[in-house]
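Asks: The following block contains a protein sequence and its predicted model.
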Amino acid sequence: MASGVVHLDPPPAVFRAMLEGWAVQQRTRFLKATTIQARIELVKRFAAYTNQYPWQWQAAEVEAFIDHLRSQSHPIVVSTARGYQNTLRLFMEYVTDSRYGWQRLCEDEFGQVPTQILHEWNSVAHVTEFEGDPRRRPLTYDEVQALFDAADGRVQEIRDRGRKGALAAMRDAALLKTVYAFGLRRREAWGLDLTDLRHNPKAVQYGRFGALFVRWGKSSRGSQPKRRTVLTVPEMDWIVPVLDQWLDEARPLFNPGKLPALWVTERCDRLSRRSVNEAFVDARDAAGLPAELDLHCLRHSYVTHLIEFDYPERFVQDQVGHEYASTTALYTGVGDEYRNRLLKRSLERQGKLWGAS
């Protein structure tokens, strides 16, 4: 609040100043603008629901707000509720922190002070690591093949109908195969440039596709996108001719000029992130796969299949850029065949030990 300024309507002026100050605090931490804006909008939404200001809020208001969102025709899920509660908790921590002076100002102006309204008894407990839709899972080998067959089939189908879009369908098929072959997130695949294709001196047989340099990895706590190099593994070396064909035959037909992007559009622009999702949905629906499967399931499939190929967990963790091994474990959904293979090995080892004794 500006000193020496008398506001005709102090409550909304103080609330606006609180929001502006909180936004500055978050920008100082280099949080993303989209994250900050979403948090600000939620606080405004809560204020509109309660028809009160932060110095008037009580625990009952936030409890009624979450209960209201749960009773809608499309109720919020647990992870969304926790996100909302965390956002409101962070805002209240800001306005109740004595270093910012909001409690003193509110006491002088309104005779009330803001207090923390979220505590352990009205917040969602985080009791499990994974809270996503249990129907979302890694694809089986047959489902991956069906997805790729459907993506390739769309190319010929469009050509047979004499319609435009066959070239884009060819691009989408190569894109989906790349996402799976390197275990990429959507943003990581979207941000690939030609210069991100790397040689691996230990696998010269893969030529310019021995590795991918990922520059748009997932960031956290205001950090820049994390970078990593993903090596081409022998079980996925079928991606080499796919990318060869894309670069040498298909991509030049888009006339991209000096555009650095690996995935380009007919308008000589980088493919949008939304279009990456749509490429998966089109192939998934054409293959008749369950609607709950999404693009990220290919990344889960990559992790699972590398584990089933007997790669060490640490190698898999580095390939996909997970900070913690527990995150990689959540992505893994190995099949019965793999577990039976491990069981057989264990039994064989025990048999040898018994034979030796």
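Replies: Received it, and whenever you're ready, just let me know what you need.
Asks: can we go C-alpha only for contacts and neighbour counts from here?
Replies: OK.
Asks: quick one: the strands in this structure?
Replies: Along the chain, the stretches classed as strands by DSSP state E are 197-198, 211-214, 228-231.
Asks: Would you format those strands as TSV with distance to D152 included?
Replies: As requested, the strands of the chain are exported to TSV (distance: least, CA to CA, whole Å):
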stretch	distance to D152
strand 197-198	23
strand 211-214	23
strand 228-231	25
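Asks: Grab the nearest non-local neighbour of M1.
Replies: Nearest residue to M1, sequence neighbours excluded (CA to CA, 6 or more residues apart in numbering): A17, at 6.2 Å.
Asks: now for the strands of the chain, which one comes closest to K177?
Replies: K177 lies closest to strand 211-214 among these, at 13.6 Å (CA to CA).
Asks: Run through the neighbouring helices and strands of the closest one.
Replies: strand 197-198, strand 228-231 (3 or more CA pairs under 8 Å, 6 or more residues apart in numbering; DSSP states H and E).
Asks: which of the residues in it are buried?
Replies: Judged by neighbour count using 16 or more other CA atoms under 10 Å, the buried positions of strand 211-214 are 211-214.
Asks: What of stretch 246-259?
Replies: Within stretch 246-259, the residues that count as buried by 16+ other CA under 10 Å are 246, 250-251, 256.
Asks: In helices, which of the residues you listed appear?
Replies: Under the assignment DSSP state H, the buried residues of stretch 246-259 contribute nothing to helices.
Asks: Just the closest of those residues to E143, please.
Replies: Taking the buried residues of stretch 246-259 together and measuring to E143 by CA to CA, the closest member is W246, at 23.2 Å.
Asks: want to compare, so here's the second one:
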Amino acid sequence: MGSDEMGQVVPLRGVAPRDRGDQVLGDMLTGWRHQQLSRNLSFTTIDSRARVVARFIEHCNEMPWAWTVSHVDEFFGDLRAEHNLSRSTVRAYQNGLRMFCDYLTDPRYGWDTICEQAFGTHPSQVVHDWNSAGHHQDNEQDPRKRAFTRDELQAFFDRADQEVTRIRELGRKGWLPAFRDAVLFKVAYAWGLRRNEVRHLQTVDFSRNPHAREFGRFGQLQVRYGKAHTGSAPKRRSVLTVRGWSAEVVEHWITNGLPLFGDGIDLFPTERGTLVSEAALGARFRRYRDELGLDDRLDMHSFRRSYVTHLLEDGVDAMFVQHQVGHEHASTTAIYSCVSSDYRTRTLRHALDTCLSEALLGRADTSREGRRR
């Protein structure tokens, strides 16, 4: 038995009985892959779900038509106990397994009939609401994660610049990638970008903003690889330049560093002409962070958190910040806000002083009214 290009089950001839289980499993996975491709899901998503299914099969040592809810409980119990997976990862694994079972139990694909004829049983849904993690709130980010303080951010950028100088003075080639990454980190903060967004930038993504001529040709930035909705293309957005030093940083890089990589238009290429990898960026980020003695609550996404936090601390309108980072809802932007204790203290002092002034003014008005009477 097999599946055609549309994912429908078709008979397979010449398959030995002892090979039938592996053959049917392979056809199930192929058909599920086709179904997901037709839904316009990314290859990365499809492959990660297939790995979860393969891992589950290896753990329980059973084919899908023999799975039980006990297998699910044992699998995720072991994952939680041994690997301490995050809540979002556990739920993603369970969701992938649930969707595979949904595909197998859908009568339109005919796997129930095929398995009954071949194995005397049929697939069933084994991931239910009562044995899987629920999604009860929008924000499930690690509570330890936070933004940089301004001093920490300056120290990090200084460390990145010092690395460029150190390697160059030693006469080694590694100064150019270090220079590239130092600029990339600053750009991620200056425009509030995610790691994948900043990796994909090109020189042509910058343009002039007629309302902010002081930034020259770097007045605004078109982000082409924004976070996508499921089954959709990357979401584009335009980010206006707000940091006075940011245009100078990019101009310096395009003039003095980028040409040494060749004639391409990618803003942050490697010497092989590919885009700098997320793994390489993460490794360099962690090295600088650890050398500075900063805690592990800071990661590359902290540049984006810091962008939101520092703009709000500077009194920038929250709606403007929301549009800059591409959030559909203000509540999402609020999650990113990690205003510093100094800012909170100043805000509290202002609120208290205002309330006190209003109270004193009210008493004075009452006193004058009493005297008039």
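Replies: Received, thanks. The structure presented is a predicted model; accordingly, all values stated were derived computationally and were not measured.
Asks: Next, the TM-score between them, please.
Replies: Aligned and superposed, the two chains score 0.91 in TM-score terms (TM-score structural alignment, normalised by the length of structure 1); 352 aligned residues with a CA RMSD of 2.1 Å.
Asks: Show the secondary-structure elements that the longest helix along structure 2 is packed against.
Replies: If you go by DSSP H, structure 2 has its longest helix at helix 341-372. Using 3+ CA pairs under 8 Å, 6+ apart as the contact test, no helix or strand touches helix 341-372 of structure 2.
Asks: Now do the same contact list for the residue nearest to G273 of structure 2 when sequence neighbours are not counted.
Replies: In this structure, G273 of structure 2 finds its nearest non-sequential neighbour in F261, 7.5 Å apart by CA to CA, 6+ apart. Residues in contact with F261 of structure 2 (CA atoms under 8 Å, 6 or more residues apart in numbering) are 269-271, 273.
Asks: Determine which two of those residues are furthest apart.
Replies: Top of the distance list for those (CA to CA): P269 and E271, 6.7 Å.
Asks: do you know how far the residue nearest to G273 of structure 2 is from A160 of structure 2?
Replies: 19 Å (CA to CA, to the nearest Å).
Asks: can you check E140 of structure 2 too?
Replies: Distance from E140 of structure 2 to A160 of structure 2, by CA to CA: 31 Å.
Asks: more neighbours, the two?
Replies: For E140 of structure 2 versus A160, neighbours defined as other CA atoms under 10 Å are more numerous around A160 (23 against 12).
Asks: Return the residue of structure 1 aligned against that one.
Replies: Alignment note (TM-score structural alignment): A160 of structure 2 maps to A151 of structure 1.
Asks: what's the answer for D142 of structure 2, then?
Replies: Alignment note (TM-score structural alignment): D142 of structure 2 maps to D133 of structure 1.
Asks: what's the nearest residue to the aligned partner of H296 of structure 1 in structure 2 if we skip its chain neighbours?
Replies: By TM-score structural alignment, H296 of structure 1 lines up with H301 in structure 2. Counting by CA to CA, 6+ apart, R194 is the residue found nearest to H301 of structure 2 once chain neighbours are left out, at 6.4 Å.
Asks: tell me, how many neighbours does Y93 of structure 2 end up with?
Replies: 18.
Asks: Identify the residue of structure 1 aligned to it.
Replies: Counting by TM-score structural alignment, Y93 of structure 2 lines up with Y84 in structure 1.
Asks: Quick check: nearest residue in space to its match, chain neighbours excluded?
Replies: L42 (7.4 Å).
Asks: ok, the one you found - contacts?
Replies: By CA under 8 Å, 6+ apart, L42 of structure 1 lies in contact with 84, 87-88.
Asks: So the counterpart of it in structure 2 versus Q23 of structure 2, what's the distance?
Replies: Under the alignment (TM-score structural alignment), L42 of structure 1 pairs with V52 of structure 2. V52 of structure 2 sits 19 Å away from Q23 of structure 2, going by CA to CA.
Asks: Ok, Q141 of structure 2 next?
Replies: 41 Å.
Asks: Compare the two (neighbour count), which wins?
Replies: Set side by side, Q141 of structure 2 and Q23 show more neighbours around Q23, with 16 against 12, by other CA under 10 Å.
Asks: Give the aligned equivalent of that one in structure 1.
Replies: Using TM-score structural alignment, the partner of Q23 of structure 2 in structure 1 is A13.
Asks: From M1 of structure 1, how far off is that match?
Replies: The gap separating A13 of structure 1 from M1 of structure 1 is 8 Å, by CA to CA.
Asks: just D152 of structure 1 next, same as before
Replies: Remark: distance between D152 of structure 1 and M1 of structure 1 (CA to CA) = 61 Å.
Asks: In contact with the aligned residue in structure 2 for I239 of structure 1, which residues?
Replies: By TM-score structural alignment, I239 of structure 1 lines up with S246 in structure 2. Listed by CA under 8 Å, 6+ apart, the contact partners of S246 of structure 2 are 186-187, 190.
Asks: what's the distance between S246 of structure 2 and L79 of structure 2?
Replies: 44 Å.
Asks: And for R108 of structure 2?
Replies: Distance of R108 of structure 2 to L79 of structure 2, computed by CA to CA: 33 Å.
Asks: Contact partners for the spatially most central residue of structure 1?
Replies: Compute the mean C-alpha point of structure 1, and by CA atoms, centre = their mean the closest residue is R185, 6.6 Å away. With contact taken as CA under 8 Å, 6+ apart, R185 of structure 1 is in contact with 179, 217, 296, 299.
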